[in-house]
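Visitor: Sequence and predicted structure, then a few things I'm wondering about:
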Amino acid sequence: MLLTNIKLATEQVSFLQAVRQGLGQQQGLFFPTSWPKLDIEKLLAMPFVERSSHILKALIGEELSFAEVETMVTAAFTFPAPLNPISDSISCLELFHGPTLAFKDFGARFMAQALAKAQQGKNTTIVTATSGDTGAAVAHAFYQQAGVKVVILFPKGKISHLQEKLFTTLGHNITALAVDGDFDQCQALVKQVFEQTDLVKQLNINSANSINISRLFAQVCYYFEAVAQLPVAQRNQVVFAVPSGNFGNLTAGLIAKALGLPIKRLLAATNANDTVPRYWRSGQWQPKPTVATLSNAMDVSAPNNWPRIEALLAQGVIQRSDIETFAVDEDDTQLGVKQLAQAGYTSEPHAAVAYKALKRSLADDEVGVFLGTAHPAKFKEQVENILGTPIGLPETLARSAVEQSLSVDIAADFAALRLILTALEPA
């Protein structure tokens, strides 16, 4: 299957070419213009890895054999995505059972497999921005992978201490840059890197944000896994609530629906950085300065993946009525964490934002699934402050918490970033 640059339709590439490039010309995102037809009932009867292999093979097309895709998926998806009931009508899809305790482990680990296929023996420098969980997932997925250097930009002081420690303590082929700015500035710097064609060519630069199609495709799979765990009688009434920052997760859910998965609708749940809910109401795209919130991984005012959602709408495979948007304020976020605790479930601010959106929208005859995108211990301080009770640290976090950060402070300045990139030792 060929993927088309959303901004420049004449640029068409294969899946592995898109994995290698990351972005197209004019910073355009690669995306399919048509979607395969799948036997949904047959897929839902399969185990997670087998089903995911079939889904990804259908999305990738003939470039890779089914056996190759299955090998990649088997290596990447080594942990479950369980559906944990909260009440009779609401469940949490727990996506934090991977090595860095966040949903991005699915996409990052599959991208590592895809890039190994696409590299063709060339060295690669991955430059990516993180608002929290991407950094750790990408760092661990590519840690000590031959021929790969990883440079991660994060907003200094604006992600949780434990999130930061998961990727700033690794060293080796991982360089972490603490940017004096917010996430949108980090993301803008990454975009500037891709505008420098000489630099991109010299260092064979790629990105591991959800702008890379391999990460996005991988995320489609856990929506199928959620529906597969529901009783058959409930599968046509499911509503997904998605904590939304850069909007890759919502895009993946919409792709799952476009492929035929019986999702009734998807709720895009943001925090105070509410560019999309305001746009959905007014039709005016007006990003405001990013504000810091409890759900910091969603502190994004200019979500990169929104053009892909517009493309799905333009293609007619998704309708406006398939999407609802909500902005959840800080008080309601804290209330969501407390209400989940009262129901016997310890969660964290991002999932609480989605939970509150679901409570606002869900009808009596519907079944709701909100995405648990990170282990609550990754936001230990926030959760303990809200609930007034201590929570334990999983071994992964406890180990990294005591290690020394190796991050380098940097101004939100492209010249400074370029100097660092060009000074990197060959992978």
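Guide: Nice, thanks for sending it over.

Visitor: CA atoms for contacts and neighbours, from now on please.
Guide: Will do.

Visitor: sec struct for I159, please.
Guide: What DSSP: H, G, I helix; E, B strand; the rest coil gives for I159 is coil.

Visitor: Quick check: the spatially closest residue to it that is not a sequence neighbour vs K156, distance?
Guide: Nearest residue to I159 in three dimensions, chain neighbours excluded: G132, at 5.5 Å (C-alpha to C-alpha, 6 or more residues apart in numbering). The spacing between G132 and K156, counted by C-alpha to C-alpha, to the nearest Å, is 11 Å.

Visitor: sorry, back to before: am I right that the residue nearest to I159 is in contact with H161?
Guide: No: applying C-alpha atoms under 8 Å as the test, G132 and H161 come out as separate, 9.8 Å apart.

Visitor: who has more neighbours, these two?
Guide: G132 (27 against 15; other C-alpha atoms under 10 Å).

Visitor: for the strand or helix carrying V276, packing partners?
Guide: Per DSSP states H and E, V276 falls inside helix 275-282. Here helix 275-282 touches strand 323-327, going by 3 or more C-alpha pairs under 8 Å, 6 or more residues apart in numbering; DSSP states H and E.

Visitor: Report the angle between the strand it packs on and helix 275-282.
Guide: 120 degrees (axes from the mean of the first three to the mean of the last three C-alpha atoms, to 10 degrees).

Visitor: T130 touches V151, doesn't it?
Guide: No: in this structure T130 lies outside contact range of V151 using C-alpha under 8 Å: 10.5 Å.

Visitor: Let me know the secondary structure of L421.
Guide: helix.

Visitor: What segments of the stretch 101-250 of the chain are strands?
Guide: 124-129, 148-155, 174-180, 205-206, 238-243 (DSSP state E, counting those that start in this stretch).

Visitor: neighbouring contacts of stretch 149-156?
Guide: The contact list for stretch 149-156 (C-alpha atoms under 8 Å, 6 or more residues apart in numbering) reads 124-132, 135, 139, 142, 173-183, 186, 409, 426-427.

Visitor: got another, please set it beside the one above:
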Amino acid sequence: MNLYNIKHPEQQVNFAQAVRQGLGKDQGLFFPATIPQLSNIDELLALPLVERSQKILAALIGDEIPADKLNAMVKNAFTFPAPVAKVAENIYALELFHGPTLAFKDFGGRFMAQALATVRGDGKITILTATSGDTGAAVAHAFYGLENIEVVILYPKGKISPLQEKLFCTLGGNIRTVAINADFDACQALVKQAFDDEELRQAIGLNSANSINISRLLAQVCYYFEAAAQLNTEQRQNLVVSVPSGNFGNLTAGLIAKTLGLPIKRFIASTNANDTVPRYLQTGEWQPNATVATLSNAMDVSRPNNWPRVEELFKRNGWQLSELGSGALNDAETEIALKAQYAQGYLCEPHGAIAYQVLKDQLQTGETGLFLCTAHPAKFKESVERILGIELPLPDALDKHNKLPLLSDEMDNDFATLKAYLLK
């Protein structure tokens, strides 16, 4: 598999290099030089999730990884289902929270851990990543206990849900967690600074597990096929997919699935008050505001890292950005949407509620709507209970960690301090 740096196309790497390196020169994102067009979509959709995903990832990655190794990577990573549930007439939810950390990030995090273990080579590896909520848990659990791999996760102090924090800040061992006294964009900026520091990169074998890492992105492509496989042929032909969007990795994966040949009519990027992309699509001007904290904290991102990949795909495929739907909800509107879902008999959480409502508002006659449910409602227990006036039992995976003490360090938004911390 050949990939190029979007900022510096002359920098080209193979899949193994892209996985190990994470980012390219000048913080550029790696992107596949070619994406094949799959001719046997109906045959693929008839297969079980793991077998289908093995074929999709083999088509994307090529023969760089032997088939038996790649098949084992997928089988070890995708050990849980992604069911589709009917929510309303012509509207369905793709539930991506049935993995070990109850969030969609389990797909990408677990596959990346398998990929890195396969292509790592010799020497120390330090995974440095920033999280606005769910990435931290998925990465921590995917890499926990792996030999010679250290993981350092930065997150904005007080700006993720207490249960999200407990899920990845109670592990210890090779997992270190740091609460930064700033917002998520500042955490992400610290990660980028670290990757720009060549001395630091070499000293600790720096890598990232954010959705900037191509292995995570490719894994996410597979669940769009899984969603389509659970719909009938007529529904697939007019499928509109609403993606709750923060860093825009999830939408990028969906667009890659469409490029491969999955019949998705159009996508909708659904955001909260951090609405840089919806405003950009309306005005043509890229004007990020300061990040604001919302009920849907995993989407509290004003400068989405993956947006250059979205634009690259649209340019390469000859698509118009005007074809991409978008919408944004504030917290009050999010609460109304969550209540509306619950009144129809579907229990959701703020991110899924936004994706549902924006989809419902934009769905046209004859179309089938699908929105992504990216996390289990219990991960947002406090807000969901308050909004819906119910009591949510904790799933075992959350209850176990909720009883453990936090092991996080605290740090100001200062790169010199972070660098010393990473080197010690």
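Guide: That came in fine, so what should we check first? Note that this is a predicted model, so its numbers are computed, not measured.

Visitor: one step back: the helix holding V276 of the first structure vs the second structure, average distance?
Guide: Taking mean C-alpha distance after the TM-score superposition for the first structure, the mean distance separating helix 275-282 of the first structure from the aligned residues in the second structure is 0.6 Å.

Visitor: and for that helix, what span of the second structure is it aligned with?
Guide: Using TM-score structural alignment, helix 275-282 of the first structure lines up with residues 276-283 of the second structure.

Visitor: how many neighbours does the nearest residue to F97 of the second structure once chain neighbours are set aside have?
Guide: The shortest distance from F97 of the second structure to any non-neighbouring residue, by C-alpha to C-alpha, 6+ apart, is to A103 (4.2 Å). Residues contacting A103 of the second structure under the criterion other C-alpha under 10 Å number 23.

Visitor: contacting residues around A103 of the second structure?
Guide: By C-alpha under 8 Å, 6+ apart, A103 of the second structure lies in contact with L96, F97, D134, A138, T374, A375, H376.

Visitor: ok, it to L255 of the second structure distance?
Guide: A103 of the second structure is 20 Å from L255 of the second structure, by C-alpha to C-alpha.

Visitor: try K360 of the second structure
Guide: Per C-alpha to C-alpha, K360 of the second structure is found 21 Å from L255 of the second structure.

Visitor: just F371 of the second structure next, same as before
Guide: F371 of the second structure is 15 Å from L255 of the second structure, where distance means C-alpha to C-alpha.

Visitor: more crowded one of the two?
Guide: Per other C-alpha under 10 Å, whichever of F371 of the second structure and L255 has more neighbours is F371, with 29 against 22.

Visitor: The more buried one: which element?
Guide: Assigned by DSSP H and E, F371 of the second structure falls in strand 368-373.

Visitor: what does that strand rub up against?
Guide: 90-97, 104, 235-236, 238-244, 348, 351-352, 355-356, 359-360, 363.

Visitor: And for stretch 202-219 of the second structure?
Guide: 18-23, 29-31, 57, 60, 107-109, 111-112, 115, 123-131, 135, 139, 195, 200, 247, 249-250, 252-253, 305-306, 422-423.

Visitor: Enumerate the positions of that stretch that are buried.
Guide: Within stretch 202-219 of the second structure, the residues that count as buried by 16 or more other C-alpha atoms under 10 Å are 204-219.

Visitor: so K86 of the second structure, which of the three states?
Guide: K86 of the second structure - assigned by three-state DSSP - is strand.

Visitor: Could you report the neighbour count for the closest residue to it other than its chain neighbours?
Guide: Leaving aside its sequence neighbours, K86 of the second structure sits nearest to Y92 (C-alpha to C-alpha, 6+ apart; 4.4 Å). Y92 of the second structure has 21 neighbouring residues, counting by other C-alpha under 10 Å.

Visitor: can you tell me how far Y92 of the second structure sits from L154 of the second structure?
Guide: 34 Å.

Visitor: sorry, back to before: quick one, which of the strands of the stretch 101-250 of the first structure is packed in tightest?
Guide: strand 238-243 (a mean of 28; mean count of other C-alpha atoms under 10 Å).

Visitor: still on that earlier bit, could you flag which of the contacts of stretch 202-219 of the second structure are buried?
Guide: Listed as buried from these are 18-23, 29-31, 57, 60, 107-109, 111-112, 115, 125-131, 135, 139, 195, 200, 247, 249-250, 252-253, 305-306, 422; burial here means 16+ other C-alpha under 10 Å.

Visitor: returning to that earlier point: in a markdown table, list the strands of the stretch 101-250 of the first structure along with distance to E381 of the first structure.
Guide: Output for these, formatted as a markdown table (distance: least, C-alpha to C-alpha, whole Å):
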| stretch | distance to E381 of the first structure |
| --- | --- |
| strand 124-129 | 23 |
| strand 148-155 | 18 |
| strand 174-180 | 21 |
| strand 205-206 | 34 |
| strand 238-243 | 20 |
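
Visitor: Of all the ones you listed, which one is nearest K42 of the first structure?
Guide: Comparison of the strands of the stretch 101-250 of the first structure against K42 of the first structure by C-alpha to C-alpha identifies strand 238-243 as nearest, at 18.6 Å.

Visitor: what span of the second structure lines up against that closest one?
Guide: So strand 238-243 of the first structure is aligned with residues 239-244, judged by TM-score structural alignment.

Visitor: Could you give the separation of that stretch from the chain centroid?
Guide: Chain-centre distance of stretch 239-244 of the second structure: 15 Å, with C-alpha atoms, centre = their mean, to the nearest Å.
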